[in-house]
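Engineer: task: produce atomic coordinates for the following.
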Amino acid sequence: MRVVAFGGGHGLYASLSALRRVTGELTAVVTVADDGGSSGRLRRELGVLPPGDLRMALAALCGDDDWGQTWSKVVQHRFRSEGELHGHAVGNLLIVALWELLDDPVAGLDWVGRLLGAHGRVLPMASVPIDIEAEVEYDGVVTVVRGQVACAVAPGNVQAISLVPADPPACPEAVQAVRDADWVVFGPGSWFTSVLPHLKVPQLAGALHTTAARRLVALNLAPQPGETEGFSAEKHLEVLREHAPDLTIDVVLADHGVVGEREELEKAADALGGRLVLADVAAADGSPRHDARRLASVLDEIFRGKR
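Structural biologist: Predicted coordinates:
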């Protein structure tokens, strides 16, 4: 089963932590819009793709053995100091070093993947760094905010996003992975800054619209303050449809706990051409995060046509 997962940050980490238990043919396509923290500093100083979300995806693909868990901790480790290294993640520096040595972002990520024993491949969604521009409504006034960090923390409600540049070159390997896939998975994750940007890269969006793969959306367990505060589960699907009106979805996966009116969520899924699957995929401790093993079990049943 060839699966391609889209997203970035903690949401994609959750998705990949589950999917690596389901298939040996897994590709992560990761947003490259981060402009904050260690990634933003490296992006501004060296002109490279922001490595942070790519690093997190690689860490999520590490196995459960000592090798995988040790390397996952190493690449996620951040320096703490009073100097220039403060806040930098080891994995970010490792990835950028390989990019400089190999002069090939994809080859560099593949090398890191082999070092980590990653159960899958990690690719950037675009070959150049991008910025996200968001239309944000606050007190009846709509303003345009630029930058992933600014979009995530701007007061008000995000209405829509666009990319700068508007037509970034897609990573060719990512486009091919989508064309070859059996399933593509969107979410969970920051809806406007991690999930929807993939649909705004023309070449990648074209492959997503024409692939023979089936498409699944995994909904978040809670709205995200600053981006989707006040959003119902169905509102997430409505926004997805607004940004990609011609994209059909086969399955919408949601945890029982996020559903307000089941009928409304079913209508929103149906409007995208899909069916709703409800399952217990949240962590048992009540926190708004997915349990990797529960999510893996449900995804496996969906992929095999048993749910």
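
Engineer: going forward, measure contacts and count neighbours with C-alpha atoms only.
Structural biologist: Will do.

Engineer: ranges for the helices of the stretch 1-150 of the chain?
Structural biologist: Applying DSSP state H, counting those that start in this stretch to the stretch 1-150 of the chain gives helices spanning 9-19, 37-46, 52-60, 66-76, 90-102, 105-116, 148-153.

Engineer: distance from the chain centre to the third one, please.
Structural biologist: Here the centre of mass of C-alpha atoms in helix 52-60, compared against the chain's by CA atoms, centre = their mean, to the nearest Å, lies 10 Å away.

Engineer: next, the angle from that helix to helix 105-116.
Structural biologist: For helix 52-60 against helix 105-116, the angle by axes from the mean of the first three to the mean of the last three CA atoms, to 10 degrees is 30 degrees.

Engineer: out of the helices of the stretch 1-150 of the chain, the one nearest Ala292 is which?
Structural biologist: With CA to CA, the closest approach to Ala292 among those belongs to helix 9-19: 4.5 Å.

Engineer: buried deepest among the helices of the stretch 1-150 of the chain, which one?
Structural biologist: Looking across the helices of the stretch 1-150 of the chain with neighbours counted as mean count of other CA atoms under 10 Å, the highest average goes to helix 52-60: a mean of 28.

Engineer: and for comparison, fold this next one:
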Amino acid sequence: MVARQSSSRKRRKSHPRVVVIGGGTGLSTLLRGVKTYTPDITAVVTVADDGGSSGRLRKEMGILPPGDIRNCIVALAEEESLMSSLFQYRFQQGEGLKGHSIGNLLIAALTDISGDFLTAIRQASKILKIKGRVYPSTTEKVVLLAELDNNTIVEGQSRIMRSEHPIKRVFLRPGEVSPVPEAVQALMEADQIIIGPGSLFTSIIPNLLIPDIAEAIGASRAQKIYVCNVMTQPGETNGYRAEDHLSKLLEHCPGLTLDIVMVNNSPIPRRLREAYALEGAVAVDFDSSRLEEMGVEVILKDVVNFSNFVRHDPLKLARVLKRLTEPERSAPCPSLGK
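Structural biologist: This next block holds a predicted model:
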């Protein structure tokens, strides 16, 4: 049980305490921006991944999947130097090596040497001299499952992402999972909690299915922000609007409270819309009035970078998020459940 934070808690005046929650490339993109306005960062990362290099290490060595953890460590590095590039280097050939990144193998080796995944993360973080801290949401070996709209159950994050039927809900096995205590403590002490962006069902919600994590967010006096995805994700959020993303978050986590939903309002260039449409993805649309009726403040901003892909821009995100920590915005907005 998480105790509600005392209203007398003193906030740091020098810089805000920020906790980000999620996984995948969305979380590492966000971290690259957040580290520009505060060094006091905690990343709480999903460990439900079972695909690629992480999945192989998980199966062969019995460790937690290191991939999303590795990406966060690199994103929080003081500077993305040669050592950072080395962490991200992925072998293109070699029996047993092809597909593995050096960072994943290093975290696996540090886990084997120390006998502890959290110790391995701390040691890898020291190597890159990161700003902040990175924690898995749990150190238990969880499996993500999904119930589809045809009532079938799909097991495993990588299979869920390829679902041909809409996802009704996701859940963890085992159902009762303990969080990493340091992650809960960081949430309770935070000034700003940011959820997303990232794959809704396979990167974000798995963290919030851990009861003490969701409860700590609800009890925290932090400003709570959901950064909505820019594009829908085939197999997960086909046809989803921003309101649908928020609705699914609340459906899976009834005690969750949010203050702000940030949605991109910059038009997607035609060439990119057409390229994404070939893969079944479209820009996430929104109805501000409906979102406000759900009890959140809606912030519409251009927070996207356009290249060959549509991605959140770390610096654009950081500018908006930093302004939300300024004194006139320090008090929580009217939020769900308050």
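
Engineer: how alike are these chains, TM-score-wise?
Structural biologist: Once superposed, the chains reach a TM-score of 0.92 (TM-score structural alignment, normalised by the length of structure 1), with 298 aligned residues with a CA RMSD of 1.6 Å.

Engineer: that older thread, let's have the helices of the stretch 1-150 of structure 1 in JSON lines, adding distance to Ala177 of structure 1.
Structural biologist: JSON lines is the format used below for the helices of the stretch 1-150 of structure 1 (distance: least, CA to CA, whole Å):
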{"stretch": "helix 9-19", "distance to Ala177 of structure 1": "16"}
{"stretch": "helix 37-46", "distance to Ala177 of structure 1": "25"}
{"stretch": "helix 52-60", "distance to Ala177 of structure 1": "16"}
{"stretch": "helix 66-76", "distance to Ala177 of structure 1": "24"}
{"stretch": "helix 90-102", "distance to Ala177 of structure 1": "21"}
{"stretch": "helix 105-116", "distance to Ala177 of structure 1": "13"}
{"stretch": "helix 148-153", "distance to Ala177 of structure 1": "26"}
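
Engineer: the stretch 101-250 of structure 1: strands as residue ranges?
Structural biologist: Along the stretch 101-250 of structure 1, the stretches classed as strands by DSSP state E, counting those that start in this stretch are 121-124, 131-138, 141-146, 157-164, 183-186, 214-218.

Engineer: between these, which gets nearest to Gly36 of structure 1?
Structural biologist: Of all the strands of the stretch 101-250 of structure 1, it is strand 131-138 that lies closest to Gly36 of structure 1, at 11.5 Å by CA to CA.

Engineer: and the closest one, what does it pack against?
Structural biologist: strand 141-146, helix 148-153, strand 157-164 (3 or more CA pairs under 8 Å, 6 or more residues apart in numbering; DSSP states H and E).

Engineer: for it, buried residues please.
Structural biologist: 131-137 (16 or more other CA atoms under 10 Å).

Engineer: what does Cys228 of structure 2 correspond to in structure 1?
Structural biologist: Mapped onto structure 1 by TM-score structural alignment, Cys228 of structure 2 lines up with Leu219.

Engineer: for His236 of structure 1, see how far away its match is.
Structural biologist: Separation of Leu219 of structure 1 from His236 of structure 1 (CA to CA, to the nearest Å) stands at 8 Å.

Engineer: neighbour count winner among these two?
Structural biologist: Between Leu219 of structure 1 and His236, counted using other CA atoms under 10 Å, the more crowded position is Leu219 (22 against 18).

Engineer: wait, doesn't the more buried one sit right on Pro188?
Structural biologist: Yes - counting by CA atoms under 8 Å, Pro188 is a contact partner of Leu219 of structure 1 at 5.4 Å.

Engineer: what sits closest to the equivalent of Tyr135 of structure 2 over in structure 1 if chain neighbours are left out?
Structural biologist: In structure 1, the residue equivalent to Tyr135 of structure 2 is Leu123, according to TM-score structural alignment. Among residues not flanking Leu123 of structure 1 along the chain, Val29 sits closest, at 5.0 Å (CA to CA, 6 or more residues apart in numbering).
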